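Colleague: build me a model:
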Amino acid sequence: MPIALLALAIGAFGIGTTEFVMMGVLPQAATDFGVDIPTAGHLISGYALGVVVGAPLLTAAAVRLPRKTMLLAMMALFTVGNTLFALAPNQEFGVVFRFVAGLPHGAFFGAGAVVASGLVDKSNRAKAVSMMFLGLTLANVVGVPLGTLLGQQVGWRATFAVVAVIGLVAMAAIARLVPHQGRPADPSLRGELGAFKRPQVWLALAIVTFGLGGVFACLSYIAPMLTDVAGYSPSQVTLLLSLAGVGMTIGNLLGGRLADKALMPSLYVALLSLAAVLGIFTVTAQGKVSAAITIFFVGVAGFMIGPMLQARIMEKAGGTPSLVSAAVQSAFNIANSIGAYLGGLVIAGGLGLVAPNWIGALLAVFGLSLAAVSGGLDRKAAKRPVLVEA
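Modeller: Prediction:
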C-alpha cells in the first residue's frame, strides 16, 4: 500500500480521537465549566452538528480545489477548532468551538477516500480506503483510552491540546507524503450535485443511516449494559471499550478486503452478521465473559460495513464522488443520533438496558433489506439491453 495512506490515517486518528474522547472526559469538562452532565453533553452534540453541516457545505465550497489542498485546509481547520476548544473560557464558547472542530470531519474523509482510492488500482480501492479508516478505528483502541486517562490525570484541556498537535502532525505528513492531485476532473458543483439524482446513491446513504444505526443503538448504552447487567466495575469499562475498538479495527480491514473481492455479497453477510450478533448480545450481556466476547464481535461486524459502503457510494457516484463521499459522514452521524434516540426510547419505556440491542438488530435487518433492493437494481440494470448506434 502507498505510504501516502499513512498520512491520511494520521488525520483520521486525530479526528476519531477528538470525536469520541469527549465522552471520556465529559465529567471533567462539566466540572470545569460549572454545568451538569446533560448540559455538558451539548459538547458532544455540537461536534456532531458540525459534522452534519460541514460535510456537504465545505466539500461544495472547495469543489474546485486540488484534493491535497482540500485535505490540508480541513486539517488546518480541525487543528484551529481543537486549539480554541482547549482554551474555551466557558460552556457556550466550548460548544461553538466543538462545532468548528466538527466542520472539517466529513469533508476530510470525503476527499481522503477519493484520494486513497486513486492511489491504487481498481482491485484494491476498498482496501486502500479501509487503510485510511484504520486511523479512525485505532483511535478507539489507543487515542480515546489514553486521551481519557490524560484528561483524568492532567485535565481535559491537555487532551485536546494533544489532539491539536496530532492535527499539526497530520498536516506535515499530508504535505510530505501525499502526491499532488491536480484539480478534480469535473470541478463543478453542478456535477457533484448531479450524483444525488441517482437512486443508488440515496440507497447507499440510507444503508449507512439504518445499518450503522444498529451499531450505535448498542454502543450508546454499552457502559450501563456492562456495569448494571454484566456486572463489570466502571473502571473495567474502558478496557472493554478498547476490546470493542480492536474488533472495529479488524472489521474495518476485513471489510476493505472483502469489498474488493465481492462487494454486495460481502455487504449482505456483514449486515446479517451484525443483526445476529446484536440479537445474541441480548442474552450474552448477562455474563462477564460472554459479554466481552460479544462486544468484540459487535465491533467486527459493525465496522466491516463502513469501507464497503464507502466503496459502494463512490462507485455509484461515477466521476463526481467528492460530495457524496463526504455525505457518508453526515449519514454516519445521523445513524449515531437515530440509534442513540431509539435505544433511549426503549430503555425509558421500561424494556431494560439490553433492549437497545433488539432495536439495533432490527435496524440492521432494515439496512439489509435496503441493500437487497440496491442489489436488485444492479441485476435489473445488468439485464437491460445496451443500445449500440449503427
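Colleague: alpha carbons only for contacts and neighbour counts from here, please
Modeller: Will do.
Colleague: show me what the helix or strand encompassing G167 is packed against.
Modeller: Following DSSP states H and E, one finds G167 within helix 156-177. Packing partners of helix 156-177 (3 or more C-alpha pairs under 8 Å, 6 or more residues apart in numbering; DSSP states H and E): helix 4-24, helix 67-86, helix 144-153.
Colleague: another for comparison:
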Amino acid sequence: MPLAVYLLGLAVFTQGTSEFMLSGLLPDIAADLDVTIPAAGWLTSAFAIGMVVGAPVMAVAGLRWSRRRCLTSFLIVFIAVHVIGALTTSYAVLLATRIVAALSSAGFWATALATATAMVAPAARGRATSIVVSGVTVACVAGVPAGAVLGQYWGWRSAFWAVALVSLPALVAVARSIPDDRPDPGASARGELRALRNRRLLITLSLAALVQGATFCAFTYLAPLLTGVTGLATGWVPALLALFGIGSFLGVTISGRLADRRQHAVLATGMVALLIGWSVFALAAAEPVTAVVLVLVQGVLAFGTGSALIARVFTVATEAPTLAGGLATAAFNVGSTIGPWFGGLAIGAGAGFRSPLWVSAALMALALTVAAVTVAATRRGPGRQQGGHCVPTPADTPPH
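Modeller: Prediction:
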C-alpha cells in the first residue's frame, strides 16, 4: 500500500476531529461569544450541511486541477479558516468559517478517496478506502476527546489552534507524496454527472446513507442511554465512546482486507448483523455487560459495513471516479445528519433513550428492504437496459 494513502488518512483525521469536536465545546463557545446553546449548535449543523452540499460540488469544480493541487489547496483553506476561527470574537464570522471549512473538507475527502483508489490496483480499492476512512475513526478515539481536554484546560480556541497545527504536517506530507498528475483531458463535469443515471450507484449511495444514519443515530445518544438506561456512572461514558471508536477502527481495518475479495458477502452479512445488533441492544440496554459488548461490536459492524459501501461506490462508478468520491462523502454526511435528527424526534416524542436504537434498527430494516427489492426486481428482469447498458444490482455484479 503506498505511503501516500496513509498520509491521506492522516489529513482526514484532522478534518474528522474538526467536524466532531464541537460537541464538547459548545457551552464554552456559547458563553464566550454570548449566544445561546442552540445557536452554537448551528456551528455543527452548518459543517454537516456544508459537507453534504460541498462534496460533489467541490469534486466537480476541481476536475481540471491535478489531484495534488486540489488536495493542497483544500488543506490550505482548511488551515486558514481554523486560524480565523481561533482568533475571531464574532459568532457570524465563526459560523462562516465552519461553512468554508466544511466545503474545503468535503472537497478534500472526495479527492482523497478518488486519489487513494486510483493509486492502487482494483483488487486493493477496498483496503485503500478503509485506510482513508480510518482517519475518521481515529478522530473519534483520540482527536475528539483530545479537543475536549484542550477546551477544558485552555479554552475552546485552543482546539481550533490544535487542528490547524496538526494539519500543517499533513499538508507538507501530501504536497511531497501525491504525484502531480495532470487531470484527464477527457474528464468533464457533464461526463461525470452522467454517473447519476447509474441505478447501481444511486442504490449504493442510498444504502450508505441509511447505514450511516443508523450508526450516528445510536452514537449521538449513546451517553444518555448508558447513564439513563444502562445505569453506568458518567465517568464511564468517555471510555465507552472511545471503545466505540476502537470498534470502528477495527471495523474499517477488517473490512478493508475482506471487501476487495468478498464485497457482497461483507455487505450482506454486515447489514443483517447491524439490524440484529441494534435490536438486541435496544432490548438489553439495561444490562451493563451486554451494553458494553455491543458498543464495541456495533462499532466494528457499523464502520466496517460503511467502509465497504464507500468502496462499492467506486466499483460501480468507474466512469466518474472524482464525482464518486464526492457522492460517497455526501452520502456519509447525509446519514450523519438525518440519523441524529430522527433519534431526537423519537426522544422528543417521549419514547425514551432506548428509542434511538430502535430508530437505528428501523433504518437498517429499510436498507435491507431496498436491497431485497432491488435484487427481486433484477431477477424478474435480468436483461434490463439503462442508458444502453445492462444495469445489474449491487447483489448480482461480481466484485472487481
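Colleague: and among the helices and strands packed on helix 156-177 of structure 1, the most buried is which?
Modeller: Mean neighbour count (mean count of other C-alpha atoms under 10 Å) peaks for helix 4-24 among those, with a mean of 25.
Colleague: quick check: the following helix or strand past that one compared with structure 2, mean distance?
Modeller: Helices and strands here follow DSSP H and E; after helix 4-24 of structure 1, the next one along the chain is helix 26-33. When structure 2 is overlaid, helix 26-33 of structure 1 sits 1.5 Å from its aligned residues on average, using mean C-alpha distance after the TM-score superposition for structure 1.
Colleague: once aligned to structure 2, how far is the following helix or strand past the helix holding G167 of structure 1 on average?
Modeller: Using DSSP H and E, the next helix or strand after helix 156-177 of structure 1 towards the C-terminus is helix 189-194. For helix 189-194 of structure 1, the mean deviation from structure 2 after alignment is 0.8 Å (mean C-alpha distance after the TM-score superposition for structure 1).
Colleague: for helix 189-194 of structure 1, buried residues please.
Modeller: 189, 192-193 (16 or more other C-alpha atoms under 10 Å).
Colleague: cool, and stretch 233-244 of structure 1?
Modeller: Buried, per 16+ other C-alpha under 10 Å, within stretch 233-244 of structure 1: 237-238, 240-244.
Colleague: contacts for it, please.
Modeller: 140-142, 145, 223, 226-227, 292, 295-300 (C-alpha atoms under 8 Å, 6 or more residues apart in numbering).
Colleague: what would these look like in CSV with secondary structure and distance to A335 of structure 1?
Modeller: As requested, the contacts of stretch 233-244 of structure 1 are exported to CSV (DSSP: H, G, I helix; E, B strand; the rest coil; distance: C-alpha to C-alpha, whole Å):
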residue, secondary structure, distance to A335 of structure 1
N140, helix, 18
V141, helix, 21
V142, helix, 24
P145, helix, 23
A223, helix, 19
L226, helix, 22
T227, helix, 25
A292, helix, 24
I295, helix, 19
F296, helix, 20
F297, helix, 19
V298, helix, 16
G299, helix, 15
V300, helix, 17
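Colleague: which one of the buried residues of stretch 233-244 of structure 1 is nearest to F133 of structure 1?
Modeller: A244 (15.6 Å; C-alpha to C-alpha).
Colleague: give the equivalent position in structure 2 for the closest one.
Modeller: In structure 2, A244 of structure 1 lines up with F244, judged by TM-score structural alignment.
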